[in-house]
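Chemist: after the sequence you'll find the predicted model.
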Amino acid sequence: MLQTAFIRENKEQVIKALAKRHIDATATVTRIIELDEKRRSTQVELDTVLAESNLLSKDIGAMMKSGEKAKAEILKAKTVQLRDRSKELSLISEEVAAELQQELYTLPNLPADIVPEGNSAEENLSVFEAGEIPKLHEGAMPHWELVKKYDIIDFELGTKIAGAGFPVYKGKGAKLQRALINYFLDKNTEAGYKEMQVPHVVNEASGYGTGQLPDKEGQMYHIGIDDLYLIPTAEVPVTNIFRDTIIAEAELPVLCTAYTPCFRREAGSYGAHVRGLNRLHQFDKVEIVRVEHPDNSYKALDGMVEHVKGILDELKLPYRILRLCGGDMGFTAALTYDFEVFSTAQDRWLEISSVSNFETFQANRLKLRFRDKDGKNQLAHTLNGSSLALPRVLAGILENYQTADGIVIPEVLRPYTGFDIIN
């Protein structure tokens, strides 16, 4: 969430920056400033009323002691009026503050200066590409056909149990899935990330803290009777560990990793491009989260990108990195890099990771601060990335490693699977 003081002092800069997202924020920014002015003027009046009431109370006490009861009664009547006015002003202040908060929740983060112009995925900037695209044998198949052939993932059975988008992993398919999870976690912990096991549901405050609410409310599964949400990513519970927290500067950076299933309604997602593992309602993902000093967050972001590159290099999958344009970037991000694996059988790129710097946007919502060397509390920067999301990584392995004799397991995963081919 953007800070009110920053918006008030940099109105034109905020409007111009959000225009890079193809958002005309003029009306919202103007309304925020108006509400903030009303809130502050109301508070000034309330403070004046309370101060006057306190002075009168002292005068009343002195008059009662000196026997001037008639004068005291006149002042008592005035204090009643002041008390009624203070209640009225307090109510106005609460209502204005609530409306101001809701307006602030509607504004996305400001894009970093290097975020490219653009309004759609087609306008994202490719900044890196690596790996050789394999030449597949005649008769090569997309993964949704391969998994049937080798009986390792059953989409129809998942539909029977829960509905479309909830696959059942079987045999070597399940073991390959578990191998990827363990491999990703091991790579992350070796890089200094502390492994966490977190709840798979969160409360409303957690959803607002990391920015999924109210922006992504329609995409989250809501458990109405308990007013809880199934997590769309481990980023939500892991980052909320630090909600309402003050961290000593010497403790920064804080690095965490977690494996969780993720749940997303993906409303409106239809067509051939979302077949099989390409888009699911439930999927597994390993996440990395960092809490950083503002001076170091972009260096940390570069380090996260290099970390994910190292994993994909070991898996020997062809991939590219995109710097997302303003119109395609997530609500909370200041800068995002997407990783995509090339699916040779589908002849298309599949997104398998997003790595983002949120600067102070989440920290302001979370009240996540650090105490600097001078003893002052400042907002930290938060970052997160997929390291990695499993479905499309798995799809890339199945399709790019397929041979006429079966699906070869990447060498780095064989200690985890215990087998080197699915046939």
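Modeler: Thanks, I have it. Numbering: from 1, shown residues only.

Chemist: CA atoms for contacts and neighbours, from now on please.
Modeler: Noted.

Chemist: show me where the chain has its helices.
Modeler: 4-9, 11-19, 26-66, 69-105, 143-150, 155-161, 172-190, 204-210, 235-240, 297-315, 361-366, 390-400, 414-417 (DSSP state H).

Chemist: all strands for the stretch 201-350 of the chain, in order.
Modeler: Taking DSSP state E, counting those that start in this stretch as the criterion, the stretch 201-350 of the chain contains strands spanning 201-203, 222-223, 228-230, 245-248, 254-263, 282-292, 319-323, 335-343, 348-357.

Chemist: looking at the helices of the chain, which is closest to residue 268?
Modeler: Between residue 268 and the helices of the chain, the tightest spacing by CA to CA is seen for helix 155-161, at 17.7 Å.

Chemist: rewinding a little: okay if I get the strands of the stretch 201-350 of the chain as JSON lines plus distance to residue 57?
Modeler: Listed next are the strands of the stretch 201-350 of the chain as JSON lines, based on distance: least, CA to CA, whole Å:
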{"stretch": "strand 201-203", "distance to residue 57": "44"}
{"stretch": "strand 222-223", "distance to residue 57": "51"}
{"stretch": "strand 228-230", "distance to residue 57": "48"}
{"stretch": "strand 245-248", "distance to residue 57": "39"}
{"stretch": "strand 254-263", "distance to residue 57": "51"}
{"stretch": "strand 282-292", "distance to residue 57": "49"}
{"stretch": "strand 319-323", "distance to residue 57": "63"}
{"stretch": "strand 335-343", "distance to residue 57": "56"}
{"stretch": "strand 348-357", "distance to residue 57": "53"}
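
Chemist: can I get the ones you listed in a markdown table with mean neighbour count and distance to residue 389?
Modeler: What follows is the strands of the stretch 201-350 of the chain, written out as a markdown table (neighbours: other CA atoms under 10 Å; distance: least, CA to CA, whole Å):
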| stretch | mean neighbour count | distance to residue 389 |
| --- | --- | --- |
| strand 201-203 | 19 | 19 |
| strand 222-223 | 16 | 22 |
| strand 228-230 | 19 | 17 |
| strand 245-248 | 16 | 29 |
| strand 254-263 | 21 | 10 |
| strand 282-292 | 24 | 4 |
| strand 319-323 | 22 | 14 |
| strand 335-343 | 25 | 10 |
| strand 348-357 | 22 | 6 |
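
Chemist: take the one below as the second:
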Amino acid sequence: MLDPSLLRNNLNLIAEKLLKKNYKLDINKISMMEEKRKILQIETEKLQNTRNTLSNIFKDRKSKDLKNQIVKLNNNLNHLKNELSVLKEKMHNFYMYLPNIPFDDVPEGNISLDNQEIKCWGQKRKYNFEIKDHVEIGKKFNELDWQSSAKISGSRFVVMKGQMALLHRALSQFMLDLHISKHGYQETYVPYLVRPQALYGTGQLPKFSNDLFHINLMDKNSYILIPTGEVPLTNLFFNQIIDEIHLPIMLVAHTPCFRSESSSYGRDVKGLIRLHQFDKVELVQIVQPEKSIEVLEQLTNHAETVLQLLDLPYRKILLCSGDMGFSSAKTYDLEVWFPSQKKYIEISSCSNMTDFQARRTKTRYRKKSNKKNIFVHTLNGSALAIGRTLAAILENYQKSDGRVEIPKILQKKYMKGLKFIN
């Protein structure tokens, strides 16, 4: 949620910044609501003062006339309070649909072509044979089973078997070990079912309800399957005040993610690229506001390290304003090379949410110097999406004899000495 004081004092500037995210702010509507709020607030305070004055007089000089005046004032006051409460709720609901404003260094644009390439890493392998995509490789080994998953759950699910399942598990363990031992994150196990409140906190609700899997129970308690580990990790600090000495907080979790992907029509849905259920290792950091710009670079570098150690060619992209997520002020995407498609495909998204999520979750920290409570900044990133990493390995490491080489860093510790999938 945006800082309400920005909307009161810098409305035109905020409207200009939101337009960069393809959101046209209704300035007149906000101005009218804010003006009405001010009037109701002033009237309410005046009536409260009058009521309090008369109540003090009534203590010393009781009279029926004075009592009737107080009763009438209370009725009017309750009516005003109710009107003000309804208006504030209306304003709150309106503000929940406003996206975060982009940083000034975010390139303007609306489509992926407007994104800015920051760097490319790694050498694209050359092949002297006809390469296969990861779907063909998985079918050949009979270890990516699309028929069985369709029989059980429908389209856009997968059953993994044998060495592919082992590689999938090895990747998650490797990523967790790296982020915990080398980068200093705390491993965290979180629920996969959350209350709607948690998704309002991170920004998926109310706008993106159709992209989520909702579970409605007979006892009327409703849950939602998490679309990303970011949701439970960020909400661990819902309505909390954290002592500054405990910052930064660095968390990592391996979770399944569930997405209906109703808004992905026409996008690449082949194989492991866009599933309803997939696994991901997620990084979340909670920091002081003045450190979040630097931390975004650090967190992105942590995700890049995974790709570098796996020796997978990738590029780092700074997303343009119109291609960024709802809650983000700045986002880097990491895109890994898929030789079968001769293009880079997103494998990680690392974002600085500033205080946008913290205002929704009411997460603050107590500043050591002056004991003031200030909203934290939250950052998150995939490090990495495991299914897409597996797919990238199958394609980049394929051999002319049909085998798939396993990245050296995984062979001994994570793949039981296995050097090839064959």
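Modeler: Thanks, I have the structure now. Predicted model only: the values in this text are computed from it and were never measured.

Chemist: run a quick neighbour tally on residue 262 of structure 2.
Modeler: Residue 262 of structure 2 sits with 11 neighbouring residues when counted by other CA atoms under 10 Å.

Chemist: ok, the alignment partner in structure 1 of it - contacts?
Modeler: The criterion is TM-score structural alignment: under it, residue 262 of structure 2 has residue 267 as its aligned partner in structure 1. Taking CA atoms under 8 Å, 6 or more residues apart in numbering as the criterion, residue 267 of structure 1 is in contact with 218-219.

Chemist: mean neighbour count and distance to residue 354 of structure 1 added to the helices of structure 1, as JSON lines?
Modeler: Converted to JSON lines, the helices of structure 1 look like this (neighbours: other CA under 10 Å; distance: least, CA to CA, whole Å):
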{"stretch": "helix 4-9", "mean neighbour count": "14", "distance to residue 354 of structure 1": "28"}
{"stretch": "helix 11-19", "mean neighbour count": "18", "distance to residue 354 of structure 1": "21"}
{"stretch": "helix 26-66", "mean neighbour count": "16", "distance to residue 354 of structure 1": "29"}
{"stretch": "helix 69-105", "mean neighbour count": "15", "distance to residue 354 of structure 1": "23"}
{"stretch": "helix 143-150", "mean neighbour count": "17", "distance to residue 354 of structure 1": "22"}
{"stretch": "helix 155-161", "mean neighbour count": "15", "distance to residue 354 of structure 1": "26"}
{"stretch": "helix 172-190", "mean neighbour count": "19", "distance to residue 354 of structure 1": "15"}
{"stretch": "helix 204-210", "mean neighbour count": "21", "distance to residue 354 of structure 1": "15"}
{"stretch": "helix 235-240", "mean neighbour count": "23", "distance to residue 354 of structure 1": "12"}
{"stretch": "helix 297-315", "mean neighbour count": "17", "distance to residue 354 of structure 1": "9"}
{"stretch": "helix 361-366", "mean neighbour count": "24", "distance to residue 354 of structure 1": "16"}
{"stretch": "helix 390-400", "mean neighbour count": "24", "distance to residue 354 of structure 1": "13"}
{"stretch": "helix 414-417", "mean neighbour count": "16", "distance to residue 354 of structure 1": "25"}
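
Chemist: any idea how far residue 146 of structure 1 is from the closest residue to residue 423 of structure 1 other than its chain neighbours?
Modeler: The shortest distance from residue 423 of structure 1 to any residue that is not its chain neighbour, by CA to CA, 6 or more residues apart in numbering, is 4.5 Å, and that residue is residue 406. Between residue 406 of structure 1 and residue 146 of structure 1 the distance is 9 Å, computed by CA to CA, to the nearest Å.

Chemist: equivalent analysis for residue 79 of structure 1, please.
Modeler: Relative to residue 146 of structure 1, residue 79 of structure 1 is positioned 81 Å away (criterion: CA to CA).

Chemist: do residue 305 of structure 1 as well
Modeler: In this structure, residue 305 of structure 1 lies at 31 Å from residue 146 of structure 1, with CA to CA as the measure.

Chemist: ok, now residue 309 of structure 1?
Modeler: Counting by CA to CA, the separation of residue 309 of structure 1 from residue 146 of structure 1 is 27 Å.

Chemist: what of residue 423 of structure 1?
Modeler: If you measure residue 423 of structure 1 against residue 146 of structure 1 using CA to CA, the figure is 10 Å.

Chemist: verify the stated contact: residue 215 of structure 2 with residue 223.
Modeler: Yes. Applying CA atoms under 8 Å, one finds residue 215 of structure 2 in contact with residue 223, separated by 5.1 Å.

Chemist: aligned partner of residue 402 of structure 1 in structure 2?
Modeler: For residue 402 of structure 1, the aligned position in structure 2 is occupied by residue 398, per TM-score structural alignment.

Chemist: what about that match, how many neighbours?
Modeler: By other CA under 10 Å, 21 other residues sit near residue 398 of structure 2.

Chemist: just send the helices of structure 1 back as a markdown table, with distance to residue 278 of structure 1 too.
Modeler: Conversion of these to a markdown table gives the following (distance: least, CA to CA, whole Å):
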| stretch | distance to residue 278 of structure 1 |
| --- | --- |
| helix 4-9 | 39 |
| helix 11-19 | 31 |
| helix 26-66 | 36 |
| helix 69-105 | 31 |
| helix 143-150 | 10 |
| helix 155-161 | 12 |
| helix 172-190 | 15 |
| helix 204-210 | 25 |
| helix 235-240 | 21 |
| helix 297-315 | 18 |
| helix 361-366 | 29 |
| helix 390-400 | 6 |
| helix 414-417 | 23 |
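
Chemist: looking at the ones you listed, which is closest to residue 253 of structure 1?
Modeler: In this view, these are compared for proximity to residue 253 of structure 1 by CA to CA, and helix 297-315 is the closest at 9.1 Å.
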